[in-house]
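Peer 1: Dropping the sequence and predicted coords here.
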Amino acid sequence: MEGMAGKKSSLTWAVHISAFLLVVLWTIPTLGLFVSSFRDRDQISSSGWWASFSASEQTGYARTGTDDDARQVDGLYVIEGSVTEGDQKLSAWGTGAREPGKYQPGETVEIEDGWQLTVSEDGSYRLTSEKPFGMRRGERIFTTTAVPPDFTIGNYHRVLTAEGLGRAFMNTLTVTIPATVIPILIAAFAAYALAWMRFPGRALLTAGVVGLLVVPLQVSLIPLLQMHNAIGIGKGYMGIWLAHTAFGLPLAVYLLRNYMIGLPREVIESARVDGASDFQIFRRIVLPLSFPALASFAIFQFLWVWNDLLVATVFLGNTREQLVMTGVLRELMGSKGGEWEILATSAFISIAVPLIVFFSMQRYLVRGLLAGSVKGG
């Protein structure tokens, strides 16, 4: 029978397909961002990242020469030149904006009374007439060219050397590492007390922690900043460390408490019988066994602090020396909204470290979350 112990559910395939689709949905945007970071502005504006591995088409136009460029050949007035640059190959051309690809390379058409125009595949054109052209401005030739794939590392060089991202990277590390370690240290002690130490008001404190999980941080930003200014820490690293610690503690305490309360009671009781103090039990037994839960919260907190902009803006500042990476990206978006290649490169650089942290610790994330979700008391 389905659902009995030892029997696999018939919906296992659906779970696998759903997991695969979720992975694909998360991977495709990251891949697109990575590919776009190696493309130049013209490529990004003309085609999607998925077309970067094959030749793409670009449209444009050029003008022929004028009477000053005409010469007589075999009784004809001739103007010659080229409408392409470099190794571009012409795939179609036209003489009007409504039909820029009306003619094929090598085709000869009559554009005026007695004027014959031929455009070759290499982009060279030949305009002939039996009479002087009498034009001061060249005729427009619309072109559709095939541009081969081209990738560059110039975007990365420009961002890392000229956009101030290096300083912002160090600022982000300075904020993120302490803001991840401090709440873990505090929450581990608090979670052990709520899980294994009996004292009046323990249930009330646990309920308070759960209630704090639903409080939006935006409502406390200004009061907390005013308190920081009142006690003299103002805007600085100490203030933002404490702010991130305060905002991250409810989830940390809740997650760790749920995990610790499910640890084997026999082990802890045996340690107490042997004369171990609460601190010794916490340090030698509970902490090593709780490493998956600690790693799970560390991933959450690191990713949240690394990608944070709001808290950093309020508690750190907006000067060039204080900006974190998200702040620099915001400035790039504001002042260089058209330079998408720079934004793609900057964004990928900013997510590189969180990706490394996540993939190096993701096995602990699953273990910690599942254990904390099914154990409790």
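Peer 2: Sure, I can see it.

Peer 1: From here on, just use CA atoms for contacts and neighbour counts.
Peer 2: Will do.

Peer 1: Can you pull out the residues in contact with stretch 258-277?
Peer 2: Contact with stretch 258-277 is made by 191-192, 195-196, 278, 281, 285-286, 289-290, 293, 368, 371-373, 375-377, as judged by C-alpha atoms under 8 Å, 6 or more residues apart in numbering.

Peer 1: Ala276 belongs to a helix?
Peer 2: No - judged by DSSP: H, G, I helix; E, B strand; the rest coil, Ala276 forms no part of a helix; its state is coil.

Peer 1: ranges for the strands of the protein?
Peer 2: Remark: strands assigned in the chain by DSSP state E are 56-63, 71-73, 76-82, 89-94, 108-112, 115-119, 124-129, 140-147.

Peer 1: Below is structure B, check it against A:
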Amino acid sequence: MIRRVVARLGGPVVRVALVAVALVWMFPVVGLLVASLRPEASNARSGWWTVLTAPAQLTLANYADLMADRAVLGSLWNTVLIAVPSTVLVVVIGAFAAYALAWIEFPGRDLVTLGVVALLVVPVQVALVPVAKLLGGIGLYGSIPGVVAFHVAFGMPFAVFLLRNSFVGMPRDLLEAARLDGGRELRIFWRLVLPISRPAVAALATFQFLWVWNDLLVALVFADEGSAPITVALRSQLRQFGNNVDVLASGAFVSMIVPLVVFFAFQRAFVQGVLAGSTK
């Protein structure tokens, strides 16, 4: 019965339907790109689809103006300074913690694992005010390190949960053989566990990077004007009646390029990491 369902889901009709859904989902992206290539007057006068009959209205002036804006360029750099450390720290610390919870025996290990899983359901909004007071007390509120610290703290439960599930799926005999050969835990972790679990690590890095890069709420609360990322900068460009679509569209498309490049670069490892452990 299951084989028949799987065979039907892999048929040409389902594939055509999936392609159609993908094309529908791509319409907003195409509209955003076309709007970013049209002058402000054209965006205010008609919809982006009119470019099909009047392609001469397309121009790169919006992107030239965007790249000449120091505030936007500074916010892009701030986004990099926030997203990259947040991703690296979550992957590194989460991998060490996940290995300890998966393969190192110590009292209370199951309780710690249960606590990590419980933290997955804690919403970000609950911690905004307490963490803001904490960061203000140590002088990190309104700075890039403060934003990074918040992202690392809230990205850690998911990192430990995902990587631990990947590490637990490794054969125990493989690790025992490495220990019998004289390998220490750090060497086993670095030379054996991480290379085997590379898809899960890539999936975690992709998840974390996309979440931090596209974040607006945390940046609005914890970043000041000098440390604000691109999402906050675009929000500040909003005017009444949205008559600056050219600025918002070009800025939004530039901010979207980097996550798309990251996702497609690690697409295969991302899918393998997400599906790790789902089949036996």
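Peer 2: Sure thing, it's come through. What you see is a predicted model; the values in this text were computed from it and never measured.

Peer 1: Got a TM-score for the pair?
Peer 2: After superposition, the two chains reach a TM-score of 0.92 (TM-score structural alignment, normalised by the length of structure 2), with 279 aligned residues with a C-alpha RMSD of 2.1 Å.

Peer 1: one step back: between the strands of structure 1, which one is nearest to Gly3 of structure 1?
Peer 2: Each of those was scored for nearness to Gly3 of structure 1 using C-alpha to C-alpha, and the closest is strand 56-63 (53.3 Å).

Peer 1: Report the buried residues of the closest one.
Peer 2: Residues of strand 56-63 of structure 1 classed as buried: 56-58, 61 (neighbour count, 16 or more other C-alpha atoms under 10 Å).

Peer 1: what's around the alignment partner in structure 2 of Ser9 of structure 1, how many residues?
Peer 2: Alignment note (TM-score structural alignment): Ser9 of structure 1 maps to Ala7 of structure 2. Residues lying near Ala7 of structure 2 (other C-alpha atoms under 10 Å) number 10.

Peer 1: Could you check which residue of structure 1 pairs with Leu114 of structure 2?
Peer 2: So Leu114 of structure 2 corresponds to Ala207, using TM-score structural alignment.

Peer 1: Could you measure from Arg158 of structure 1 over to Ala168 of structure 1?
Peer 2: Applying C-alpha to C-alpha, to the nearest Å, the value for Arg158 of structure 1 to Ala168 of structure 1 is 15 Å.

Peer 1: more neighbours, the two?
Peer 2: Ala168 (22 against 15).

Peer 1: Would you check that that one makes contact with Val328?
Peer 2: Yes - counting by C-alpha atoms under 8 Å, Ala168 of structure 1 touches Val328, with 7.1 Å between them.

Peer 1: Between these two, which contacts overlap?
Peer 2: Between them, Ala168 of structure 1 and Val328 share no contacting residue, judged by C-alpha under 8 Å, 6+ apart.

Peer 1: distance of the aligned residue in structure 1 for Pro171 of structure 2 from Ser9 of structure 1?
Peer 2: Matched by TM-score structural alignment, Pro171 of structure 2 corresponds to Pro264 in structure 1. Using C-alpha to C-alpha, we find Pro264 of structure 1 at a distance of 30 Å from Ser9 of structure 1.

Peer 1: Also Gly201 of structure 1?
Peer 2: For Gly201 of structure 1 relative to Ser9 of structure 1 (C-alpha to C-alpha), the value is 44 Å.

Peer 1: Counterpart of Leu365 of structure 1 over in structure 2?
Peer 2: Checking TM-score structural alignment: Leu365 of structure 1 goes with Phe270.

Peer 1: I'd guessed its match sits against Ala202; true?
Peer 2: Yes - contact status for Phe270 of structure 2 versus Ala202: in contact at 5.9 Å, counting by C-alpha under 8 Å.

Peer 1: ok, and the closest non-adjacent residue to the residue minimising distance to the centre of structure 1?
Peer 2: Centroid-nearest residue in structure 1: Ala347, 4.6 Å away (criterion: C-alpha atoms, centre = their mean). Counting by C-alpha to C-alpha, 6 or more residues apart in numbering, Ala347 of structure 1 lies nearest to Leu329, which is 7.3 Å off, once chain neighbours are set aside.
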